[in-house]
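Enquirer: I'll drop the sequence and a predicted model, then ask my questions.
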Amino acid sequence: MGRKRVMGMSAVSGLIYDLPVPVNLSKMWNFGSLLGLCLSIQLMTGVLLTMHYTASSAEAFNSVVHIMRDVNEGWVLRAAHANGASLFFIMLYLHVARGLFFFSFFSRGAWWLGAILLCVLMGVAFTGYVLPWGQMSFWGATVITNLLTAIPSIGESLVQWVWGGICVGDPTLKRFFTFHFSFPFVLAGLALVHIIMIHESGTSNPLGVDSNGDMIPFHPYYTVKDLVGVALTLTLFGLCVCLCPDFFLDPINFVPADSLKTPLHIQPEWYFLFAYSILRSIPSKTGGIMALGGSVVVLFFLPLYPKSVFKSIQHNLLSSVLFYFFIGDFILLTFLGMCPVEEPFVSIGMVATVGYFVFFLVYPMSWYIYESVLFRVSKGVSELKKD
């Protein structure tokens, strides 16, 4: 029994404590630990909030008001949980961007599991946005779930199953609450497997070269580095929660849900705005839904790209330009999601949507072209030296 315990501790130590990593990992590798911090914040505050929340269409909004006004430090819990979702997605998008830049998607299993984690997190975030049962919560749930009607044959039945009736109401809220409360624990389990898969496959060198002969243990070098990032993030997050707790919250959602009053401009939370812009840029409902799903599904195809000789694009001018173009396009789509559905925002959104998908088609060709040219140049130089 003691030997098994020692072996188990040795395995855990090899994956975390004594994990060999390159000596030159930058701050871009901090986002993984910061995502773990965000998940911990959301789990702790979420469990505490459920002790006072009532999953009922008649009492949900009032229970949120009760938490903020009557529960001791309840406003801190609610602000931390609501703003923690935004912090989670900020770190997640930075983490994905780092993976795109340093070709992390070539670790197929870890990348595919990470893409699944992204999908689960989006589902958890969407259902959580509905729980306060404000105006934007109600109408956001109505609009987004109605998209399922575009599925041939089963669309109408599927929507009614999600709603638990013929419209968004009390059964819908209860189902969303169940999903929102239970799936974060599934998310935590998948995240643990994701970490194990990454550490077993090894951490890549930022320079894109083999660093097996120049490795150091993860602790204490990178645990201290990660703790600095955690301290800085908690400081900024604490300032946001205490000084501007409504910074990421939609003011329309502070009005109780009313099925007879439609808001002038229905929009999701900011971290879904890029997908919302893609959805509404396609005139066809079915085409818009396919583009919306494709904006996330396309991440699953990245590991199938032809492998690059180099493991990052920092020395590849063509790929770097495309990468930063994609980042700008993503920010533009997020901004357009906040704009009304009118010109010139509609036309710009169509162009930005095309740019979003074109990136994933052109990106793999960019490093192939670069490496082909580099090979020809190096071959020509070597031939000149021989002459």
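Expert: Happy to help now that I have it.
Enquirer: CA only for contacts and neighbour counts going forward, please
Expert: Fine.
Enquirer: can you give me the helices in the stretch 251-387 of the chain?
Expert: Per DSSP state H, counting those that start in this stretch, the stretch 251-387 of the chain carries helices over the ranges 273-281, 285-297, 317-337, 345-386.
Enquirer: Of all those, which one is nearest residue 216?
Expert: Nearest to residue 216 among the helices of the stretch 251-387 of the chain is helix 317-337; the distance by C-alpha to C-alpha comes to 29.1 Å.
Enquirer: how far off helix 345-386 does the closest one point, in degrees?
Expert: 170 degrees (axes from the mean of the first three to the mean of the last three C-alpha atoms, to 10 degrees).
Enquirer: List the buried residues of helix 317-337.
Expert: By 16 or more other C-alpha atoms under 10 Å, the buried positions in helix 317-337 come out as 318-320, 322-323, 326, 329-330, 332-337.
Enquirer: Just give the closest residue to residue 353, not the sequence neighbours.
Expert: Closest residue in space to residue 353, ignoring its immediate chain neighbours: residue 278 at 5.6 Å, by C-alpha to C-alpha, 6 or more residues apart in numbering.
Enquirer: next, the one to line up against it:
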Amino acid sequence: MSTDTLILKDQFPGLAGGWHYLDTAATAQKPQAVIDATTAALGRDYATVHRGVYARSAEMTLAFEAARRKVAGFLGGAEDEIVFTRGATEAINLVAQTWGVTNLRRGDRVLLSTLEHHSNIVPWQLLRDRIGIEIDVCPLTADGRIDLDAAAAMLTEAHKLVALAHVSNVLGSVLDVRRAADLAHGVGALLLVDGCQAAPRLALDMAALQCDFYVFSAHKLYGPTAIGALWARKAILDAMPPWHGGGSMIDRVTFAKTTYAPAPQRFEAGTPAIVEAIALGAAIDWLQDVGLARAEAHERDLAAVLRAELRARNDVTVFGPDDALGIVSFALDGVHPHDLGTILDEEGVAIRAGHHCAQPLMDHLGVPATARASFGLYSDESDIAALLKGIERTRRIFG
């Protein structure tokens, strides 16, 4: 355990008392810097944005739009390519219900993969039921990666969109986004990437990745809940119609006709998540100060240690590739993951147990659920030791 890690862990009030939190893939704990930014924005600095003529409103507007610039810089995109949403789920639904409804027709095809989160499956099924598109599913390699060789063989000019996870929330496997983009563009399709698990761990550059849409949720990135972002190429965003109607997204309203604000504002109807956006900006500042390269190495190393420990047992099945990024899913023979999670909680260890909003992947793995340990920048080997101790206790209870 490094001194550096201990100092970092001390920045997280939610971990006081020695709690071993191994559920970061579900939601990350918040550093004090984000909590302080939230408190200030909700307290002494609070005002509405965009329409107030008084000084504090103007200052809050500057802070809110500064958060948008931070998101743009974090992703390597432009400020007018960033739409604030309630999270990745809403961002994907926004694309489906705006770009999808405008550009897809009956018989057009969308390619997903076996490991997708439900948030990147259900919106396309809703669109299928509405307009008659077809959904194809790319298989996985033996070690749990999206099989891009299979994707290359499956893609045709009928495919208009490829939508894939950058990092699996169950297996921790990492997608070669640039190759996926090249394959999609090769048949004239666009690429949407679910970046929820990648954004907190990998340095991102939209120009290098060459995708067309990228989404993430703030709460997995050490920020608040109820906010996330959609990045889309400016030309694509400009051509997309609005989704929700109301204040802020308009240019001029009459009973005869309404004209809309330019992107991204026309996708942000109503009073925005002001405090949450500012706190997201603080989370990005904090994470960039720590360093994305450090995040990736730290969490990948911890995952490798845990995988080795689990594979040394003869009663554990470990899923996913050996170079999983910060996520380890496993099954303890004869013990339902929910029972394991309950006993671990008694030991002060928090893991995830269930299907992780990836039921098709569970079917592929041949299990109803898995136990999942996932790491953050506050994690260290003491968390692994506590997990292994809890697994031993569980084994004694279940025999």
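Expert: Looks like it arrived, so ask away. Please read all numbers here as calculations on a predicted model, not as lab measurements.
Enquirer: care to give me the TM-score?
Expert: Once the chains are laid over each other, their TM-score by TM-score structural alignment, normalised by the length of structure 1 reads 0.26; 171 aligned residues with a C-alpha RMSD of 7.3 Å.
Enquirer: quick one: residue 62 of structure 1 from residue 110 of structure 1, how far?
Expert: Using C-alpha to C-alpha, to the nearest Å, residue 62 of structure 1 is found at 42 Å from residue 110 of structure 1.
Enquirer: Next up, the contacts around the residue nearest to residue 353 of structure 1.
Expert: Neighbour list for residue 278 of structure 1: 288, 291-292, 295, 333, 349-350, 353 [criterion: C-alpha atoms under 8 Å, 6 or more residues apart in numbering].
Enquirer: change it to 10 Å
Expert: Residues near residue 278 of structure 1 by C-alpha atoms under 10 Å, 6 or more residues apart in numbering: 288-295, 333-334, 336-337, 349-354, 356.
Enquirer: okay but residue 215 of structure 2 is in contact with residue 91, surely?
Expert: Yes. Assessed by C-alpha atoms under 10 Å, residue 215 of structure 2 is found in contact with residue 91 at 6.3 Å.
Enquirer: got any residues that touch both of those two?
Expert: 83, 85, 194, 228-231.
Enquirer: tell me the secondary structure for the nearest residue to residue 129 of structure 1 once chain neighbours are set aside?
Expert: Excluding its sequence neighbours, the residue lying closest to residue 129 of structure 1 (C-alpha to C-alpha, 6+ apart) is residue 137, at 5.9 Å. Secondary structure state of residue 137 of structure 1, per DSSP: H, G, I helix; E, B strand; the rest coil, is helix.
Enquirer: Count residues in the vicinity of residue 137 of structure 1, would you?
Expert: 27 (other C-alpha atoms under 10 Å).
Enquirer: That one is in contact with residue 172, isn't it?
Expert: No. The criterion here is C-alpha under 10 Å, and residue 137 of structure 1 misses it with residue 172 at 11.7 Å.
Enquirer: Please, where are all the helices along the stretch 201-350 of structure 2?
Expert: Using DSSP H, counting those that start in this stretch, helices in the stretch 201-350 of structure 2 cover 206-209, 234-239, 274-290, 292-311, 337-346.
Enquirer: Who are the packing partners of the fourth one?
Expert: The reference is to helix 292-311 of structure 2. Helix 292-311 of structure 2 sits against helix 274-290, strand 316-319, strand 327-332, strand 370-374, helix 381-398, with contacts defined as 3 or more C-alpha pairs under 10 Å, 6 or more residues apart in numbering; DSSP states H and E.
Enquirer: make it 8 Å
Expert: In terms of contacts (3 or more C-alpha pairs under 8 Å, 6 or more residues apart in numbering; DSSP states H and E), helix 292-311 of structure 2 is packed against strand 316-319, strand 327-332.
Enquirer: Of these, which stretch is the most buried?
Expert: strand 327-332 (a mean of 25; mean count of other C-alpha atoms under 10 Å).
Enquirer: Now do that one against helix 337-346, angle only.
Expert: 110 degrees.
Enquirer: Quickly note the distance from residue 58 of structure 2 to residue 42 of structure 2.
Expert: Going from residue 58 of structure 2 to residue 42 of structure 2 by C-alpha to C-alpha gives 15 Å.
Enquirer: no wait, residue 306 of structure 2
Expert: Per C-alpha to C-alpha, residue 306 of structure 2 is found 40 Å from residue 42 of structure 2.
Enquirer: ok, these two, which is more surrounded?
Expert: Neighbours per residue (other C-alpha under 10 Å) separate residue 306 of structure 2 from residue 42, with residue 306 holding more: 22 against 15.
Enquirer: in terms of contact, does that one touch residue 383 like I think?
Expert: No. Counting by C-alpha atoms under 8 Å, residue 306 of structure 2 stays clear of residue 383, with 9.9 Å between them.
Enquirer: follow-up on the earlier one: narrow the contacts of residue 278 of structure 1 to just the buried residues.
Expert: When the contacts of residue 278 of structure 1 are checked for burial by 16+ other C-alpha under 10 Å, the buried set is 288-292, 295, 333-334, 336-337, 349-350, 352-353, 356.
Enquirer: Would you tell me which one of those comes nearest to residue 186 of structure 1?
Expert: Out of these, the member with the shortest distance to residue 186 of structure 1 (by C-alpha to C-alpha) is residue 295, at 23.5 Å.
Enquirer: How about the closest one, nearest residue that isn't a chain neighbour?
Expert: Excluding its sequence neighbours, the residue lying closest to residue 295 of structure 1 (C-alpha to C-alpha, 6+ apart) is residue 275, at 6.8 Å.
Enquirer: Return the distance of residue 148 of structure 2 relative to residue 282 of structure 2.
Expert: 36 Å.
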